[in-house]
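[1] sequence plus the predicted model coming up.
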Amino acid sequence: MKFIHAADLHLDTPFSSISKFSKQLQENLKQSTYTVAKKVFKTAIDQQVDFIILAGDTFDDTDRSLEAQMFLRDEFEQLNNFGIKVYLIYGNHDYFRDNFSVINFPNNVTVFGKDVSTAELIADGLHVGITGFSYYQQHVNQNVVATYPSHGNFDYQIGILHAGVMDNNYSPFKISDLLSKGYDYWALGHIHKREILHEYPYIIYSGNTQGRNQNETGIKGFYLLEVKNKVTTAKFIPSSVYTWQNKSLNASEDETIDSLILKIKNLLLDKNNLVTIDINNAQKYAADVVKTIDRGELLTQFKDSPAILYKINLKYGRKSNLSEIDQKYWNESKEKTFDLNEIKDLDSRLYGNEVLRKHINQPEFLSHMEELVQNTINKKYNGE
């Protein structure tokens, strides 16, 4: 038996901060989620899999476009021609609503509803059970895994879940919760980073199929699973059209724009990479070099490079250490300022926004904010 586990296709991702790119590149980026989805479905046909699991957030928004719906319908009909079934749940981005779709999927597609249920099929002689549920709102605070049935009278049972480990906004669970069900495989979605949480049985986050911003670095893809004699093997299949990368340079006092351009060119050698460059110790640069970078003028100088320069971040250190009393005041103010609860209370309307709330709740949010503030202070301090 063979099947594919993919998640977080996010069809119709708008891609932000790309207005300085060429119109063609902007269009290619916006189409990239469709391109990688086609690769998922083509791989299914080429590998003659029995079925595909899509573990949530297939669409980027619950108000999905007609283009995205018709695209999926056509792809699913092609899969149907090859006898390949599709098992799909909706996540927090494309959560389930009554009458939310204007296009009906073909009969080889099973869409799980808001209540946990189990679909059955025969694949390569195995009686297979697939259990899952779709989100019915943006946040699901309860541990829905608790309502999943234990392993039934199946040769092989799969659980589909769009959730975060102990993430109270997204069907929180512990790995032990999943193991207690006795399933043979867990197909997870939601986290845009592939990760194998457990082997024997496999509990796998496949990650998203295409990185969508500078924080989603590295090659993205999906998993091809094969079951022989009830032993499951997992193979990662890369699918990214564009790969986001972070690279760094160290500033030098004798740097000129010409020498900096040459250094950056040497970091842009890999085709179809979107590169963010951090320049450390930017306080060493002359004022005219800093001004040119701050105005964004360098971003347009690398149109012929294989990789694409997405952003340059100037990171400032101090020319001299803080005095003892300055360090004392910084430490005290840092503790009071970078309090997550205080930040959430600053403006309930901001925290009520789904995108901002998700960003604020990321584990690295506070440390990132602290770094940005320290960088701003360092820049001003160096200029005085």
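    Great, that's in hand. Numbers count the residues shown, from 1 in each chain.

[2] use CA for all of it now, contacts and neighbours both
    Noted.

[3] how about stretch 222-240: buried residues?
    222-226, 232, 234, 237-240 (16 or more other C-alpha atoms under 10 Å).

[4] and which of those residues is nearest to K181?
    Nearest to K181 among those is T232, at 17.3 Å by C-alpha to C-alpha.

[5] wait, that closest one touches E226, no?
    Yes. At 5.6 Å, T232 counts as touching E226 under the criterion of C-alpha atoms under 8 Å.

[6] what kind of secondary structure is K30 in?
    Of the three states, K30 takes helix under DSSP: H, G, I helix; E, B strand; the rest coil.

[7] so who does it touch?
    12-15 (C-alpha atoms under 8 Å, 6 or more residues apart in numbering).

[8] which residue ranges of this structure form helices?
    In the chain, helices defined by DSSP state H lie at 23-46, 66-81, 175-179, 257-265, 287-294, 324-337, 340-346, 348-351, 354-360, 365-383, listed in chain order.

[9] for the shortest one, which outside residues touch it?
    The contact list for helix 348-351, computed with C-alpha under 8 Å, 6+ apart, reads 344-345, 356-357.

[10] top of the residues you listed by neighbour count?
    K344 (16 neighbours; other C-alpha atoms under 10 Å).

[11] pull the contacting residues for that residue.
    For K344, the contact set (C-alpha under 8 Å, 6+ apart) comprises Y351.

[12] and the gap between it and Y381?
    K344 sits 29 Å away from Y381, going by C-alpha to C-alpha, to the nearest Å.

[13] just A287 next, same as before
    Taken as C-alpha to C-alpha, the span from A287 to Y381 is 14 Å.

[14] same deal with D167?
    Here the criterion is C-alpha to C-alpha. By it, D167 lies 39 Å from Y381.

[15] now swap in F51 and tell me
    Applying C-alpha to C-alpha to F51 and Y381 gives a distance of 60 Å.

[16] what of K20?
    31 Å.

[17] go on, F3?
    Counting by C-alpha to C-alpha - F3 and Y381 are separated by 58 Å.

[18] compare the two and say which one has the larger neighbour count.
    Using other C-alpha under 10 Å as the criterion, F3 and Y381 rank with F3 on top: 23 against 15.

[19] that one contacts F51, doesn't it?
    Yes. With contact defined as C-alpha under 8 Å, F3 counts as touching F51 (5.0 Å).

[20] now the common contact residues for these two.
    Contact criterion C-alpha under 8 Å, 6+ apart; residues shared by F3 and F51: A44.

[21] need the contact list for Y136.
    95-97, 114.

[22] ok, of those residues, which one's closest to Y202?
    Nearest to Y202 among the contacts of Y136, with distances taken as C-alpha to C-alpha, is K114, at 24.8 Å.

[23] another one to put next to it:
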Amino acid sequence: MKFLHAADLHLDRSFEGLIEVADSFQPYLLQANQKMLTNLVDTAIQEAVDFVLLAGDTFHQNRPTLKTQRYFFAEMERLNQAEIPVFMNFGNHDYYQAERYWFTFPDNVVLFTQEAVETKRFTTKKGEQAAVTSFSFQHPLIEQEMIDQFPTKTSDAFQIGMYHGGQMPYAPFTLSKLMEKGYDYWALGHIHVPQILSEQPWIVYPGTPQGHTQKETQLAGVKIVENIGGTTTVRSVEIAAVQWQKQQVSLARVRNNPQLFQAVKEQVQIMQPTLLQIELTDGEALGAELAYQAASDELRSALQEELPEHIFLWQLTVADAPEERPYLAVEEALVDQLIATYQEPTVFQELLQELDQNPAIHPLLNQQFKTEVITELSQIMKDTYRFRAVKTDE
């Protein structure tokens, strides 16, 4: 048995935190959600899965645009033609209201529409028995623990619990209660960062497959779940149409302003549509002019013209120059000599004389304490200062 588990597609959601998007990059953003959905369907067909699970927040709101509805139903029809059923519930963003849908769900889409737990049983084309137990939001919030309504597994069918939520006030649950049900797989939704809460049984948040903000960079796409001979495995397939990425670009070899553009082009080698944040490092040779042009946003705009159209440079920053360690006009060997002095028992004991008189502290001032203090002091000295180079005779 093989199935695809996805959640939190958030179709219709726009990309947040972007200003003055380059005209050449606009089509990538406008088509990203549709492309992501197409990638999902392509993956299901290529993997020849037995069914697909959509665990809530497929749409970004409970009144999807008609354009998005039409595209979604067309993609579901592609799965219908491939004889792949889809089990779908509704989350806190796309909570279910029947009148909001203007097109008919294809016959292969099995809906959970009630704020009450129900089970759908079916047989795969290979004759394997499976059951999906779930519920849907009909309001933006569900404060009760819906897990209490889930029945305990009692049959030999591969039992899946599909649950959107996990925290107040969005259908909270405790991990222990999920595990008590005896299910073979928990298909979770709601949390955008991919998380595996358990492997026995598998309890999985696939996360949102398409990041829509700069914070949504930890993506795992969708999960492909296989059960062979009673052993279940889970792997990820990326389906994002546009990625968010931060990259450091070193200017260590740049000696004048024009060389910066070539350094960026050489180091930024990205092939897929990307919302890019660049942090320039090692730019001391360019002086204050670099910081000025970056702060004015002119340098970002100029660099955008140098990059391929499938990359939009949405943010450019300059890393702070590391503070230089103070210079001591002595050789580093002097530190070792000073440390050796403090290792003398009488000297060390004199330094700790007042502490040693405290009966609560006295037992702690043993040889191990002395060794640790001396070692740490030596390291701090060497990490804090630069030293004069040792002169050698030629």
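    Arrived safely. This one's a predicted model, so the numbers in the text were calculated from it and none came from an experiment.

[24] ok, back up a step: how about the helices of structure 1 in CSV, adding distance to N107 of structure 1?
    As requested, the helices of structure 1 are arranged in CSV below (distance: least, C-alpha to C-alpha, whole Å):
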stretch, distance to N107 of structure 1
helix 23-46, 17
helix 66-81, 8
helix 175-179, 30
helix 257-265, 51
helix 287-294, 55
helix 324-337, 55
helix 340-346, 45
helix 348-351, 41
helix 354-360, 34
helix 365-383, 44
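
[25] identify the residue spatially nearest to S19 of structure 1, adjacent ones excluded.
    Take S19 of structure 1 and drop its neighbours on the chain: the residue closest to it by C-alpha to C-alpha, 6 or more residues apart in numbering is Q26, 7.4 Å away.

[26] go on, H164 of structure 2?
    H164 of structure 2's closest residue in space is G189 (C-alpha to C-alpha, 6+ apart), at 4.4 Å.

[27] over to I270 of structure 2?
    Nearest non-adjacent residue to I270 of structure 2 (C-alpha to C-alpha, 6+ apart): I311, at 7.8 Å.

[28] ok, now which ones touch that neighbour?
    25, 270, 272-276.

[29] doesn't P306 make contact with Y242 of structure 1?
    No. If you go by C-alpha under 8 Å, Y242 of structure 1 and P306 don't touch, sitting 11.7 Å apart.

[30] which one's the longest helix in structure 2?
    helix 367-384.

[31] list the buried residues for whichever helix or strand comes after that one?
    As assigned by DSSP states H and E, the chain's next helix or strand after helix 367-384 of structure 2 is strand 386-388. Across strand 386-388 of structure 2, burial judged by 16+ other C-alpha under 10 Å covers 386-387.

[32] with stretch 117-125 of structure 1 instead?
    By 16+ other C-alpha under 10 Å, the buried positions in stretch 117-125 of structure 1 come out as 117-118.

[33] which stretches of the stretch 1-150 of structure 1 form strands?
    Using DSSP state E, counting those that start in this stretch, the strands found in the stretch 1-150 of structure 1 span residues 2-6, 51-55, 85-89, 109-111, 117-123, 126-132.

[34] want to throw those into JSON lines with distance to F173 of structure 1?
    Shown next, in JSON lines, are the strands of the stretch 1-150 of structure 1 (distance: least, C-alpha to C-alpha, whole Å):
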{"stretch": "strand 2-6", "distance to F173 of structure 1": "20"}
{"stretch": "strand 51-55", "distance to F173 of structure 1": "16"}
{"stretch": "strand 85-89", "distance to F173 of structure 1": "17"}
{"stretch": "strand 109-111", "distance to F173 of structure 1": "22"}
{"stretch": "strand 117-123", "distance to F173 of structure 1": "18"}
{"stretch": "strand 126-132", "distance to F173 of structure 1": "14"}
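
[35] so which of the ones you listed is nearest G207 of structure 1?
    strand 2-6 (7.7 Å).

[36] and for the closest one, what's in contact with it?
    40, 44, 48-55, 187, 189, 206-209, 221-227.

[37] repeat the analysis, applying 6 Å as the threshold.
    Strand 2-6 of structure 1 is contacted from outside by 49-54, 206, 222-226, using C-alpha atoms under 6 Å, 6 or more residues apart in numbering.

[38] does I339 of structure 2 belong to a helix, a strand or coil?
    What three-state DSSP gives for I339 of structure 2 is helix.

[39] OK, contacts around the spatially most central residue of structure 1?
    Among the residues of structure 1, the one closest to the centroid is H192, at 2.9 Å (C-alpha atoms, centre = their mean). The neighbourhood of H192 of structure 1, defined by C-alpha under 6 Å, 6+ apart, consists of 207-208.

[40] what's the distance between it and K2 of structure 1?
    24 Å.

[41] repeat that for G207 of structure 1.
    From G207 of structure 1 to K2 of structure 1 the distance is 19 Å (C-alpha to C-alpha).

[42] look at the two and report which has more neighbours.
    G207 (27 against 19).

[43] what residue of structure 2 takes the place of that one?
    Matched across to structure 2, G207 of structure 1 falls on G207, judged by TM-score structural alignment.

[44] how many other residues sit next to G383 of structure 1?
    By other C-alpha under 10 Å, the residues close to G383 of structure 1 number 9.

[45] got a list of what the aligned residue in structure 1 for Q34 of structure 2 touches?
    Matched by TM-score structural alignment, Q34 of structure 2 corresponds to Y34 in structure 1. Shown in contact with Y34 of structure 1 (C-alpha under 6 Å, 6+ apart): no residues.

[46] how much space between the alignment partner in structure 2 of T131 of structure 1 and R78 of structure 2?
    Under the alignment (TM-score structural alignment), T131 of structure 1 pairs with T133 in structure 2. To R78 of structure 2, T133 of structure 2 is 25 Å away according to C-alpha to C-alpha.

[47] pick out whichever of the two has more residues nearby.
    T133 (20 against 17).

[48] do you know how far the closest residue to R97 of structure 1 other than its chain neighbours is from F21 of structure 1?
    Leaving aside its chain neighbours, R97 of structure 1 sits nearest to Y136 (6.2 Å; criterion: C-alpha to C-alpha, 6+ apart). Using C-alpha to C-alpha, Y136 of structure 1 is found at 37 Å from F21 of structure 1.
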